[in-house]
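Undergrad: structure here, sequence nowhere to be found:
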């Protein structure tokens, strides 16, 4: 289905919708609205995906553990979205099989089997195989585990490069006409009867006034404080807000703990679970924690020593070789903005989203909660709400659409299954560009999909890619990231547009920063 065409709009506004927040929800909503023909401006005070949306466990999953909290509707919705997303961007998403070693002291086997049966059947499943029991003394995943774990269960979910997912949504929003302003803070938003007047301030100090018919508050952990401190109500009204529960989730990365491509899900004695996931070929990602935050700026969170010790200890309960704090090569933390449902346990707080519309004056839509797996459905629901508030509903379009770089059929012929399609695509790139280094070919294919043609351009040799600023990172790619993907500094490039920072030394990371500053655009 093609996006809607633009219809006549009032002339006294700069845009139809101003979106505050450049995480996965804000960028997903911008993409959906722009694809329906609405005039959209999105502002983000930092880089795209620089907070919660780049600090996930990198999973596209239904949320197996949410079944224990009877969140069947959320799990079903997430399972339905799982395959929609896998089809939309097979270069940055892929199916992943999970192994759950059975610890009889945690949950009985019959309970796990029932949970996995529900997980397999709550939504239609075409791409991913069903769950099954395995003998860990025979299965490839058993070798890395302690010998007392004899039995396990295997089930399917998916992996995603979360920060690139955000960027791809922003690229698609821009392609459909949206204006995406990074490093631009909304410092004031005055509500009037029929429009909003917002003052946007860039990090360099310049200001701009934007008039919009509707405002979408997609500020994530800052959604509540935005309504309390930035959005100004119209005369005679009170701008009510809900309360968010901010929960920190931290992860550690260690050198690779196993050679196979399965991930693990471990049950902990405290009732929680952690994942251990193959990561960036040479590493294992372990997480996450759930630590409630009070009175802390969400932008300043860091992992604590207690969290590192907790993740190491829980992983070491299962792995044959212990995971020690000194093994950790990288950590990251993010803040989940969960809608406060009065649950005592942070792990039990719902991960579902709630869209709050307010039409007391100019249209306002606030986004509360959510998870990365359901971002597309959230965006679709939000765009539906905006259309209703503006009195002009427009049809949804994104369920069958590809994200930028994800339409591989133009290169490989008819698409079949995402994982196999990507391997075919990578082979085509190798045949078309045999001069490309093999490792570089695969990294570029994963990062950019079919947009690799825009990165490589007319290059016909490694020398044509320009100076190798750091191992495997050339000038031509850096210029593309600056020109097309809003990259400004080394963190943007090395930790969000890629994870090359894991492989580079401090000196090499500084070389990238120096090049970007000397060649700023």
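TA: Yep, that arrived. Every value quoted in this text rests on a predicted model; they were computed, and no experiment measured them.
Undergrad: CA only for contacts and neighbour counts going forward, please
TA: Noted.
Undergrad: mind checking the longest helix of the protein?
TA: For the chain, the helix with the greatest residue count under DSSP state H is helix 72-88.
Undergrad: that one: which residues count as buried?
TA: For helix 72-88, the neighbour count (16 or more other CA atoms under 10 Å) marks 72, 74-88 as buried.
Undergrad: comparison target below:
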């Protein structure tokens, strides 16, 4: 997707840096409100974190264990909204959780599923129930019972592209393979220096949105030469693709001895996607790749649950992404909040505002965009 600014003399209401789900979500919301929007992405739309997810629109059942009730309630409500808005790329999916008594007692799981069924608005999706496994189950014979509930699967990259197309239809200029070199305040405007394969150019905007994902803090420090209001922790999540493990269109959510959960999800009819992992990542987010330890971990979790045993030779493909999470000083990468934080920066009333996006989930991108526009509302009466 490539449209060019009409003229370098145009002053936009909003300039958005980053073409992942949060950036295009904000662009779509702002342009839908009648604001003039410019969005640039240094690579292609959804090139990084937004296309390396587990491809789910979900409330986040495991977040209940970390007492993130607000996030789960918001995500559950958004699950219904997105399913209604985009049924061509979002579909209901049933998830089966095999019961492993030494990890979590049945009463605890049932309580969690009760909250999951009732915390948010649920109209189209079925509620949870108990399940019992027979001899023809794909699970190991020692696993005899479990629980089943509903969430949704999504084509994550298409969701990003559709939001960018919507923004463009509302008048936004969307440019890909265009890097923001720097940005500086000039009175009530931001002057943004940009570069693509053809040339360097400038645009001006009344407000700047930093939706650079894994590069959000780096963008503030290096390109804006400002101090980041929050720390960012890069958490790597990796997946493996293997030949279809079982028949049917249901997913499995597997509990592991480290108290993490791993999904096994039907993928492109012939395959199963297994993931994700959680590990601290220190390198360049653009170069992230699955490690051998992660591959071994995912194979081990799968083999502990399914009759069909997997080896390294069964791994057809892998992908990995980096989740840019707001640093809440948690010792456990799995426990770091998946909620979003928006930081509005403006030292005085005469200065052009900057809003930076830290964290966030695919499922709640619309609410994040609404929150961002609410913070910017005073600047666009």
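TA: That came through, no problem. Values in this document were obtained by computation on a predicted structure and should not be read as measured data.
Undergrad: among the buried residues of helix 72-88 of the first structure, which one lies nearest to residue 293 of the first structure?
TA: Ranked by distance to residue 293 of the first structure (CA to CA), the buried residues of helix 72-88 of the first structure are led by residue 74 at 24.2 Å.
Undergrad: just tell me what the closest one corresponds to in the second structure.
TA: Mapped onto the second structure by TM-score structural alignment, residue 74 of the first structure lines up with residue 71.
Undergrad: which residues are in contact with that match?
TA: By CA atoms under 8 Å, 6 or more residues apart in numbering, residue 71 of the second structure lies in contact with 59, 339.
Undergrad: look up how far residue 277 of the second structure lies from it.
TA: From residue 71 of the second structure across to residue 277 of the second structure, the span is 21 Å (CA to CA, to the nearest Å).
Undergrad: and for residue 52 of the second structure?
TA: Taking CA to CA, one finds residue 52 of the second structure at 12 Å from residue 277 of the second structure.
Undergrad: what's the helix or strand for the residue with the largest distance to the centre of the second structure?
TA: Outermost residue of the second structure with respect to the C-alpha centroid, by CA atoms, centre = their mean, is residue 135; its distance is 37.3 Å. Using DSSP states H and E, residue 135 of the second structure maps to neither a helix nor a strand.
Undergrad: which residue is the nearest non-sequential neighbour of it?
TA: Once flanking residues are discounted, residue 135 of the second structure sits nearest to residue 141: 7.2 Å by CA to CA, 6 or more residues apart in numbering.
Undergrad: just tell me what that neighbour corresponds to in the first structure.
TA: Residue 141 of the second structure maps onto residue 147 in the first structure, by TM-score structural alignment.
Undergrad: how about that match, secondary structure?
TA: Using DSSP: H, G, I helix; E, B strand; the rest coil, the secondary structure recorded for residue 147 of the first structure is coil.
Undergrad: tell me who's in contact with the residue positioned nearest the centre of the first structure.
TA: Most central in the first structure under CA atoms, centre = their mean is residue 162, positioned 3.1 Å from the mean C-alpha point. Going by CA under 8 Å, 6+ apart, residue 162 of the first structure touches 53-56, 58, 372.
Undergrad: can you tell me which of the residues you listed is nearest residue 513 of the first structure?
TA: Nearest to residue 513 of the first structure, judged by CA to CA, of the contacts of residue 162 of the first structure is residue 54 at 20.0 Å.
Undergrad: all set, thanks.
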